[in-house]
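# Quick one: sequence and predicted model below, then my questions.
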Amino acid sequence: MELEELEEELEEELEEFDEFEELQELEEEEEEEEESKSEESELKEEEEELEYEEKLEEELEELEEELEEELEELEQLEEKELEEEELKKEEAELEEEFEEEEEKKLEEFEKL
């Protein structure tokens, strides 16, 4: 259940990231249209753009880190689930062996 929730979270974050990229592209297009301003305003605009790009890069890095963490969590959950399945199989095998031993003992007892 947690695995499914984490997968849904990952999908949502990927969708948000795609929307984020689309918005970034639109904003870059708008900035290109406004290049008819004076040199001073162009310099100021470039400065703001650099700051914005830096901010976007930081946000992207944060998103990547979050995704990596969630992937690690998913891998750990999958590993735990596999271990649990393995333990259940071992338990079933042990129960079966125990029942067989009990049957053998009962048969030996009945022979006496």
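Now that the structure is in, tell me what you want to look at.
# contacts and neighbour counts: CA atoms only from here.
OK.
# Give me the helices and strands touching the lengthiest helix in the chain, please.
The residue-count maximum for a helix in the chain (DSSP state H) belongs to helix 39-111. In this structure, helix 39-111 packs against helix 2-33, with contacts taken as 3 or more C-alpha pairs under 8 Å, 6 or more residues apart in numbering; DSSP states H and E.
# how close does Glu51 sit to Glu58?
Shown here: Glu51 relative to Glu58, a distance of 10 Å by C-alpha to C-alpha, to the nearest Å.
# actually Glu32, not the one I wrote
Glu32 sits at a distance of 23 Å from Glu58 (criterion: C-alpha to C-alpha).
# for Lys37, helix, strand, or coil?
Classification of Lys37 by DSSP: H, G, I helix; E, B strand; the rest coil places it in coil.
# and it, how far is that from Lys44?
As defined by C-alpha to C-alpha, Lys37 lies at a distance of 10 Å from Lys44.
# want to compare, so here's the second one:
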Amino acid sequence: MTANPVKEHIAPWNGERERERERERERERERGEREREREREREREREREREREREREREREREREIDKEIEIEREREKEREREREREREREREREREREREREREREIDKEIEIEREREKERERERERERERERERERERERERERER
């Protein structure tokens, strides 16, 4: 004990208050530690959320790329279809040209046939003319015979 009786009387109570303050500091330290841990957990959660958002953005970007590829392929297919249509049109035009050519050949064949018929007719006419000439010749011959 000390020489001061008041101090001796206060000392045990001071020790209790000191222990209480120490327990309070310990609780405060634990609360602070729990708060820091909760804050670290909230930060980890915010980071996970940012990562999920980045992943969603990467997924949207992949979908946009896929959509662009699909659109490009649609355009290519449309162009191929337009080219096939142009080819069909060229083929139809070639067919029309072949048909016009066949028509011209039929016209030429008709003209040739008409000309052949005319030539035959002229030949028949010449033959009739020769026959008439022979007939006149026979007639003259008979005439001469009668005169004799």
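Received the coordinates, thanks. These figures come from a predicted structure and were not determined experimentally.
# Please pull up the equivalent of Phe33 of the second structure in the first structure.
You called it Phe, but residue 33 of the second structure is Glu. For Glu33 of the second structure, the aligned position in the first structure is Glu61, judged by TM-score structural alignment.
# neighbours of that match, just the number please.
Residues contacting Glu61 of the first structure under the criterion other C-alpha atoms under 10 Å number 12.
# can you check Glu129 of the second structure too?
Applying other C-alpha under 10 Å, we find 12 residues neighbouring Glu129 of the second structure.
# just Lys7 of the second structure next, same as before
As a burial measure, the neighbour count of Lys7 of the second structure was computed by other C-alpha under 10 Å and equals 13.
# Is it inside a helix or a strand, and which specific one?
Remark: Lys7 of the second structure resides in helix 5-147, with elements defined by DSSP states H and E.
# so how far is that helix from its chain's centroid?
A distance of 2 Å separates the centroid of the chain from that of helix 5-147 of the second structure, by C-alpha atoms, centre = their mean, to the nearest Å.
# next one: stretch 18-34 of the first structure
27 Å.
# whereabouts in the first structure does stretch 111-118 of the second structure align?
Residues of the first structure matching stretch 111-118 of the second structure: none, counting by TM-score structural alignment.
# For that stretch, which outside residues touch it?
Contact partners of stretch 111-118 of the second structure, identified using C-alpha atoms under 8 Å, 6 or more residues apart in numbering, are not found; the set is empty.
# let's see it at 10 Å
Residues from elsewhere that reach stretch 111-118 of the second structure, judged by C-alpha atoms under 10 Å, 6 or more residues apart in numbering: Glu105, Arg106, Glu107, Ile108, Asp109, Lys110, Glu119, Lys120, Glu121, Arg122, Glu123, Arg124.
# swap in stretch 8-28 of the first structure?
With contact meaning C-alpha under 10 Å, 6+ apart, stretch 8-28 of the first structure is reached by 2-7, 29-32, 49, 52-53, 56, 59-60, 63-64, 66-68, 70-71.
# If anything else comes up later, I'll come back, but that's it for now.
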